[in-house]
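1. curious how this folds, go ahead:
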Amino acid sequence: MSKQSEMIRELQDRLNATEAICKDLLTHLHNSPVQAQIKFDDYRIKYTQEAIEQREAEAKAKKLKENYNTVKSEFNDKVMADYWNLVFLTDKQREQRLNDIWSTITSNVELPKDAKRPQHAIPELTEERLFDRRSELQESINRANPTQNKHIIEHCSKSKVEFTERMERERDRLIGELRIKNGVSESERQRLIKETVQEHNYRIKKHVNDMDRQINSAQASLSHLEKHKTELGRVNKELGQCHRQCKTDPLTTI
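-> Model prediction:
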């Protein structure tokens, strides 16, 4: 008998033994050899390789469909939030912007092979929308305080440098004192030096992070202000041409 035949026979023997054990357990569970055989045959049908692969395929298809519905909803939300940027773009620029939004949302998401970016209706500009937006922008610009934000950036940038230098001087002074301190073992001296370094480094890092947060917030506010000023210019320009371009309020499908 060849080695392959021996392996086949060994696998068949194990399969027979497994089948017998399953039937015995099912008979014990259902208290009936007939019910055990029915249950066993049911399992054989459900757990063929073809049936398993089909269930896995169905589960994956369901998951991909759920993923697609999720990213479609997120895409629509982002497009609506980006309306006042999209509406002033050319058709080509708008299409590219929509593709960029879709790519960003779907970059790490598995989707059905035939999944496409959903079409989106961008409401065209109307005089009423433009007046409302102009009021929103002017209110936002009036609330902004660029002088204060610039002061925050300058102050925090300076504070990072000064605080770091002060802490480093204090750290070095304490380390120098510990190196000549009497009445402590060398191991204790090294422990105290290590703790001093760690404490001052932590305080420096914490302060720098706090200052960076304030700087980033102030810079974001200044950037937001500049964007609103630019957009206000576009809105005012569009209002000046509104008698030619804003007659109705249809939907343009993109």
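2. C-alpha from now on. contacts and neighbour counts both.
-> Noted.
3. do a quick rundown of the strands in the stretch 1-150 of the chain.
-> 121-123 (DSSP state E, counting those that start in this stretch).
4. who's in contact with the residue most central in space within the chain?
-> The chain has residue 105 as the residue nearest its centroid, 8.7 Å off, counting by CA atoms, centre = their mean. By CA atoms under 8 Å, 6 or more residues apart in numbering, the residues touching residue 105 are 71, 74, 75.
5. one more sequence to fold, the one below, so I can look at both together:
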Amino acid sequence: MPTNTDQLQDTVIALEALVTDMLAQSHSKESAKKIVADYKLKYSQAAIKEREKTEEAARVSRAIGLAKRDFTEKLRDDYWSIEVLSDKQRKEHIAKVWESLVAEHGLPEDTNIPAYDHQRASFEQLITRKAELEALISTANLSQAEEAKAFAENAKASYKQAMEEQLRVRLAELNRMTGMTDGDREQLIASAKQDCKLSIARHASEQDRAISTSKVTFARVDNAKRELNKLNTLIKKSI
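-> Down below sits the predicted model:
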């Protein structure tokens, strides 16, 4: 009895002969054989693996270029955060930035980190940055942000309570209504519940955006205060 391997080989031989005969109708018999042989070579497992290897190498090369660009831009944006760190903290921060980009761009984990030479700020630059942080802190309206956050939180809770009460009343009305089948009643009840749920969700999303905006303001001021404390230390050392 032929084995599965024998059957597979017979099928391949038959297909090869069929393709060769079909090609021979528009080419010579020798040309048809050469075309089939070239295709067998081109689509051999070794050839496929080599093409995949080449394509992956090209992808990695492109990805490294993009990662290096993002690395430079990220560290440029993080300049002042990096400036107030100790040498050890700075190295750790830079390493974490590169690690995140290696993962983001699908690079091999052992891809070398690009060189980065942090240029320390001059005394004049420190003073300018200090003024920027002080201006940010002094102009931030934290009271308004707190009021907006509290208002949104209260509005979110009160709207939900009001809509749930409306739903309770509506369900009671539907349950008292006559002249409809149980199926129709169930459909109306399900629709009322869904409308209530969607309305609450939409309103909550709007209030969450307002809350998020306030939290961003608080975080920006807190970060500025922390950076300012470290910056003042650098300024004192520079005097």
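6. can you calculate the TM-score here?
-> Here the TM-score for the pair of chains, by TM-score structural alignment, normalised by the length of structure 2, is 0.87; 239 aligned residues with a CA RMSD of 2.4 Å.
7. returning to what we had before: counterpart of the residue nearest to the centre of structure 1 in structure 2?
-> Alignment note (TM-score structural alignment): residue 105 of structure 1 maps to residue 101 of structure 2.
8. now swap in residue 191 of structure 1 and tell me
-> So, by TM-score structural alignment, residue 191 of structure 1 is matched to residue 187.
9. packing partners of the helix or strand where that match lies?
-> According to DSSP states H and E, residue 187 of structure 2 maps onto helix 182-238. Judged by 3 or more CA pairs under 8 Å, 6 or more residues apart in numbering; DSSP states H and E, the packing partners of helix 182-238 of structure 2 are helix 123-139, helix 142-176.
10. swap in 6 Å and give it another go.
-> helix 142-176 (3 or more CA pairs under 6 Å, 6 or more residues apart in numbering; DSSP states H and E).
11. average distance between the helix it packs on and structure 1?
-> With mean CA distance after the TM-score superposition for structure 1, helix 142-176 of structure 2 departs from structure 1 by a mean of 1.2 Å once superposed.
12. so that helix corresponds to what in structure 1?
-> Taking TM-score structural alignment, helix 142-176 of structure 2 hits residues 146-180 over in structure 1.
13. which SS state does residue 179 of structure 2 fall under?
-> With DSSP: H, G, I helix; E, B strand; the rest coil as the basis, residue 179 of structure 2 sits in coil.
14. please report the distance of the residue nearest to the centre of structure 1 from residue 132 of structure 1.
-> 30 Å (CA to CA, to the nearest Å).
15. swap in residue 22 of structure 1?
-> Taking CA to CA as the measure, residue 22 of structure 1 falls 74 Å from residue 132 of structure 1.
16. higher neighbour count, these two?
-> Ranked by neighbour count (other CA atoms under 10 Å), residue 22 of structure 1 and residue 132 place residue 22 first, with 15 against 11.
17. and that one, what pairs with it in structure 2?
-> Using TM-score structural alignment, residue 22 of structure 1 pairs with residue 19 in structure 2.
18. ok, now residue 120 of structure 1?
-> Using TM-score structural alignment, the partner of residue 120 of structure 1 in structure 2 is residue 116.
19. burial of that match, as a residue count?
-> With other CA under 10 Å as criterion, residue 116 of structure 2 counts 11.
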